[in-house]
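Novice: coordinates only, no sequence provided:
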């Protein structure tokens, strides 16, 4: 009887949540149908999950459905985790954000060794030549993507792709560069004496009960991990993702997770469980390129007739796309994970935000 009682309570909660958001439900289901969306959509408002549904297939060849337990490659959402780890180390006094790379990686050979600060790595103003400069679909199909299609250790990534020349003065221009966060990953390792994956697990994944989250690598077989497919403009259709070593994105983009686990991280971050208030204020300060530390920060973002602060952390690597979209003043979270690159998650999340803000 006790078990039946709790089943009844959970069922009623689900029905009430659904009944509270008919506008949101209708919009999402219409969008999914029109755009052939594959993935997960989760919406949380004022402490309650009001929408949580899976759509489409985790594997298109075998028509294996996505479920709420499906794991997705979350790409650059990884950067938010890396930023939090660095800021926690800063709070402990182990990292000074105003010191340069050389303070923590004395053997670093890059031109920015004594010029680029940890803060400039966090806010993507290092001025370093972009490690992905010149990469396009055409070049990838013709020549491959050397930095991701050959196996490299994180030390090799640092030396080969993250120690380049400076093309602008550090701190003066925003340039979204994966190299900045690969360097931060190596700094975390050097300061803590632990591998990035181990430290991530100890400091964030285990404490937050993120049991379905980890780092991708070629040798791992990860249960319930969705295959991903990117959209080929030249073919006007989805295609299998190009073969890559996902671990080469390292602290900049190698994580996998579920929507539920990303929500655990989001709740802890925005409720102040991970960082001190003054540190959060610094992380969420909108700087050059409207970028904070590892996240985009949009002040005075207009929804309806009101203005809000939006904290956004998208991720996109070929067909693997992810979105963490937080509306601060409305205490609302939108999480979207997909394994097909045929939908703009920026647009999808923004449109959902319009539906949930009355």
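Specialist: Sure thing, it's come through. From a predicted model like this one, the values you see are computed outputs, not experimental measurements.

Novice: switch to C-alpha atoms for all contacts and neighbour counts from now on
Specialist: Fine.

Novice: ranges for the helices of this protein?
Specialist: In the chain, the segments counted as helices under DSSP state H are 2-20, 22-35, 77-91, 118-122, 137-143, 146-149, 154-161, 178-192, 196-200, 250-253, 259-270, 277-283, 345-356.

Novice: got those helices as TSV, with mean neighbour count columns?
Specialist: Listed next are those as TSV, based on neighbours: other C-alpha atoms under 10 Å:
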stretch	mean neighbour count
helix 2-20	12
helix 22-35	14
helix 77-91	23
helix 118-122	25
helix 137-143	11
helix 146-149	15
helix 154-161	16
helix 178-192	22
helix 196-200	18
helix 250-253	29
helix 259-270	20
helix 277-283	15
helix 345-356	17
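
Novice: structure two is appended below for comparative analysis:
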């Protein structure tokens, strides 16, 4: 339920502090729970993934970013990570976000704020949101494409390393909520390319917008990462990303 956004938990009180759902820590905790019975309705919730990160720490006894590096990134030979301090800052691109009030774009350096102080006072299973399991991965388009290849091949990376059992990978890609098309942290969508159902996810933060979608049957996928764009309000899917995906697909089939 947590991975499919049907947990009945919401982001009303934020999602970077797990105390928002703790009755002994917050007098507003009740409003972080929706009135609907768990498992009955879909409500996208970032807090769900930060909770999963905390669960991973409690079960493994290992810090979230280090667990991901050891069990996912290193086996797939990817240069990426959730801990900014462990990455080469010379590889970071400047992110720009549009300010509608000033009709201009401004750099967002806070996307790369160091975590040294928080790590110094880190508590496993509680401090987890500082790494933002909900979307804090720093990764290039090339390495994201390699990661996508693992899902496209049902748990086996392009280097032949299996990190998810095929059966479990297929479960992740199977929609639980029919209307929204969400499985376990992966979404099925049929509006990007005509007559194609693609599986993946989008991302947005600090002016960055991204999309990773693939077809596990026909074995093709597309990754787009951009920033500094102006996105219309109240749209279901970033139109710029949709246009990019369609253009890339047209180039693919022409070749």
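Specialist: Received the coordinates, thanks. Predicted, not measured: the structure shown is a model, and the values here were computed from it.

Novice: one step back: need the helices of the first structure in JSON lines with distance to residue 313 of the first structure, can you?
Specialist: As requested, the helices of the first structure are exported to JSON lines (distance: least, C-alpha to C-alpha, whole Å):
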{"stretch": "helix 2-20", "distance to residue 313 of the first structure": "26"}
{"stretch": "helix 22-35", "distance to residue 313 of the first structure": "20"}
{"stretch": "helix 77-91", "distance to residue 313 of the first structure": "6"}
{"stretch": "helix 118-122", "distance to residue 313 of the first structure": "14"}
{"stretch": "helix 137-143", "distance to residue 313 of the first structure": "23"}
{"stretch": "helix 146-149", "distance to residue 313 of the first structure": "22"}
{"stretch": "helix 154-161", "distance to residue 313 of the first structure": "23"}
{"stretch": "helix 178-192", "distance to residue 313 of the first structure": "14"}
{"stretch": "helix 196-200", "distance to residue 313 of the first structure": "18"}
{"stretch": "helix 250-253", "distance to residue 313 of the first structure": "12"}
{"stretch": "helix 259-270", "distance to residue 313 of the first structure": "11"}
{"stretch": "helix 277-283", "distance to residue 313 of the first structure": "12"}
{"stretch": "helix 345-356", "distance to residue 313 of the first structure": "10"}
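
Novice: what's the closest of the ones you listed to residue 292 of the first structure?
Specialist: Comparing the helices of the first structure by their distance to residue 292 of the first structure (C-alpha to C-alpha), the top pick is helix 277-283, with 5.5 Å.

Novice: residue range for the closest one in the second structure?
Specialist: Residues 166-172 of the second structure are matched to helix 277-283 of the first structure when aligned by TM-score structural alignment.

Novice: average separation of that stretch from the aligned part of the first structure, please.
Specialist: Compared with the first structure after fitting, stretch 166-172 of the second structure deviates on average by 1.6 Å (mean C-alpha distance after the TM-score superposition for the first structure).

Novice: ok now that stretch, how far from the chain's centre?
Specialist: Relative to its chain's centre, stretch 166-172 of the second structure lies at 18 Å (C-alpha atoms, centre = their mean, to the nearest Å).

Novice: on that earlier part again, nearest to residue 50 of the first structure, of the helices of the first structure?
Specialist: Counting by C-alpha to C-alpha, residue 50 of the first structure lies closest to helix 2-20 out of the helices of the first structure; the figure is 5.0 Å.
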